[in-house]
Structure formats: structure tokens, C-alpha cells
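Enquirer: my questions concern the predicted model and sequence given below.
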Amino acid sequence: MAWITPDPEDDAWLVHVRVTPRAKREALDVEGERLRVRLTTPPVDGKANAALCKLLARQFGVAKSAITLVRGARSRDKTLRVSAPKRWPAGLPHPEDPPPP
């Protein structure tokens, strides 16, 4: 399984994420089969989930309402659905590109 897979229902992608809250700075990196997302926000009262949705919306060029938490609301491992992304996040590999040598 890749860190991002096409959603079979429509023009959307399922993003598989591992979140690190309370980081020193926000960052996105692909680690294995998950997207590692570092957030400065603490995991209190859903604030980290809201910050995650906001960050992914900014990276994919969509509204926050286009990001849906599918699985893992109270876990570090989450799956989010991104509807009709306008652009690809800079520095992240596209799943249709061949792997580097």
C-alpha cells in the first residue's frame, strides 16, 4: 500500500498519515507507506485533527471542507480523504511516478 491511493468512488485520494503532534515545526515527509506529518498543535480537543486538515487543504489547494477524516480520529495513524485536489504537494512523490533508482 502506498501513502496515497485513489478513492474508487470518485475524483478523490485517500491519504494514509502518521501524525506527530507538538513538533517544533510543521513538516511533511513520506516514510514507508505513510505520510509523516509533524504538527505544532497539541492533540487536545481535536485541535491537531483540525490543524492536519487545514495543512493538507493548503498543500493540495482545496478548501478545508474537501478534507474528510475517514479513520483514526483518536489515533496517530489516520486516513483522510482529499476530494478533487487542485495541485500536488511540493516535494512529495506522486504515486503514478516511477520510484527513484
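Expert: That came through fine. Quick caveat: nothing in here was measured; it's all calculated off a predicted structure.
Enquirer: please count neighbours and contacts with C-alpha atoms only from this point.
Expert: Will do.
Enquirer: go through the top strand by length along the chain and flag the buried ones.
Expert: Longest strand in the chain by number of residues, with DSSP state E as the criterion: strand 12-20. In terms of neighbour count (16 or more other Cα atoms under 10 Å), strand 12-20 has its buried residues at 12, 13, 14, 15, 16, 17, 18, 19, 20.
Enquirer: a markdown table for those residues, including distance to residue 71?
Expert: Formatted as a markdown table, these follow (distance: Cα to Cα, whole Å):
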| residue | distance to residue 71 |
| --- | --- |
| 12 | 16 |
| 13 | 14 |
| 14 | 10 |
| 15 | 10 |
| 16 | 9 |
| 17 | 10 |
| 18 | 12 |
| 19 | 13 |
| 20 | 16 |
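Enquirer: show me what contacts residue 54?
Expert: Applying Cα atoms under 8 Å, 6 or more residues apart in numbering, we find residue 54 in contact with residue 64.
Enquirer: part of a helix, is it?
Expert: Yes: assessed by DSSP: H, G, I helix; E, B strand; the rest coil, residue 54 belongs to a helix.
Enquirer: ok, structure two:
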Amino acid sequence: MPFTIQEKPDGLTFKIRVQPRSSRNQVAGIYGDALKINLTAPPVDNAANKACGAFLAKLLSVPKSSVTIVSGHTGRNKQVMVRCPKSGGGRDFIKKAIMAWVSA
């Protein structure tokens, strides 16, 4: 199944695969139907989840509070929601930025 971004009333959701304890924070391409993200944070005490939200928020130029892990809090496979309004063009910008990571 290919990588997809789902539109919800309050934002966009997509799947990620997190690799904690990496040498640097980076988007590392596609892993199955998910976006692979390498993080330097360890997978203990919610550190990797917090680092993941902060990293994605920085890349997408949105507040940290706009990025939420919807499911997969204790595993490597997660579903993320980026809260953004349908109007104003912000949603299109975020979709294009995410798809640029997929094709890179």
C-alpha cells in the first residue's frame, strides 16, 4: 500500500515509522506505507514522541501543539495528525511539504 495523507475535518493524518537513537534527526524516506523518521531521542519516558512532534512541527513551520501522535505511542509505527484549517492555503502547503519528503 502506498503512502497516503488523509484529510480530516480538523487536519491531516499520515503514518510514520520512527527510528529512535539515530545519529541525527531526519526524514529518511518511505518504509512501506509510512514516512520513516530518524530521531536522536531514546524511546524512553515519551522522549522520542516529544522529539518527533517537535521535529515535524519545525519542518512544517507549525506550532508544536499542532502536531499530535494519534496512535502508536509505545511502538515505532505511529499515526500523526497535523492540525490545520481547510481554508487559507496552509493545508495545501503542508501536504506539498510532506509529499516532497516522500519523493526525495
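Expert: All right, it came through fine. All of these numbers come straight from a predicted model, not from anything done at the bench.
Enquirer: now do the helices in the second structure.
Expert: Defined through DSSP state H, the helices belonging to the second structure, from first to last, are 47-60, 90-103.
Enquirer: compared with the first structure, how much does the first one deviate?
Expert: Once the two models are superposed, helix 47-60 of the second structure sits on average 0.4 Å from its counterpart in the first structure (mean Cα distance after the TM-score superposition for the first structure).
Enquirer: what range in the first structure does that helix sit on?
Expert: Per TM-score structural alignment, the counterpart of helix 47-60 of the second structure in the first structure is residues 47-60.
Enquirer: just the buried residues of that stretch, please?
Expert: Taking 16+ other Cα under 10 Å as the basis for neighbour counts, the residues of stretch 47-60 of the first structure that come out buried are 48, 49, 51, 52, 53, 54, 55, 56, 57, 59, 60.
Enquirer: can you pull the contacts of the second one?
Expert: With Cα under 8 Å, 6+ apart as the criterion, the residues that contact residue 49 of the first structure are 43, 73.
Enquirer: give me the distance between it and residue 9 of the first structure.
Expert: According to Cα to Cα, to the nearest Å, residue 49 of the first structure stands 24 Å off from residue 9 of the first structure.
Enquirer: closest to residue 1 of the second structure out of the helices of the second structure?
Expert: Closest approach to residue 1 of the second structure among the helices of the second structure (Cα to Cα): helix 90-103, 13.9 Å.
Enquirer: what packs against that closest one?
Expert: Helix 90-103 of the second structure is packed against strand 26-31, with contacts defined by 3 or more Cα pairs under 8 Å, 6 or more residues apart in numbering; DSSP states H and E.
Enquirer: what's the strand it packs on packed up against?
Expert: Helices and strands touching strand 26-31 of the second structure, by 3+ Cα pairs under 8 Å, 6+ apart, are strand 34-38, helix 90-103.
Enquirer: distance to residue 66 of the second structure and mean neighbour count for those - can I get that in TSV?
Expert: Shown next, in TSV, are those (distance: least, Cα to Cα, whole Å; neighbours: other Cα atoms under 10 Å):
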stretch	distance to residue 66 of the second structure	mean neighbour count
strand 34-38	18	22
helix 90-103	12	14
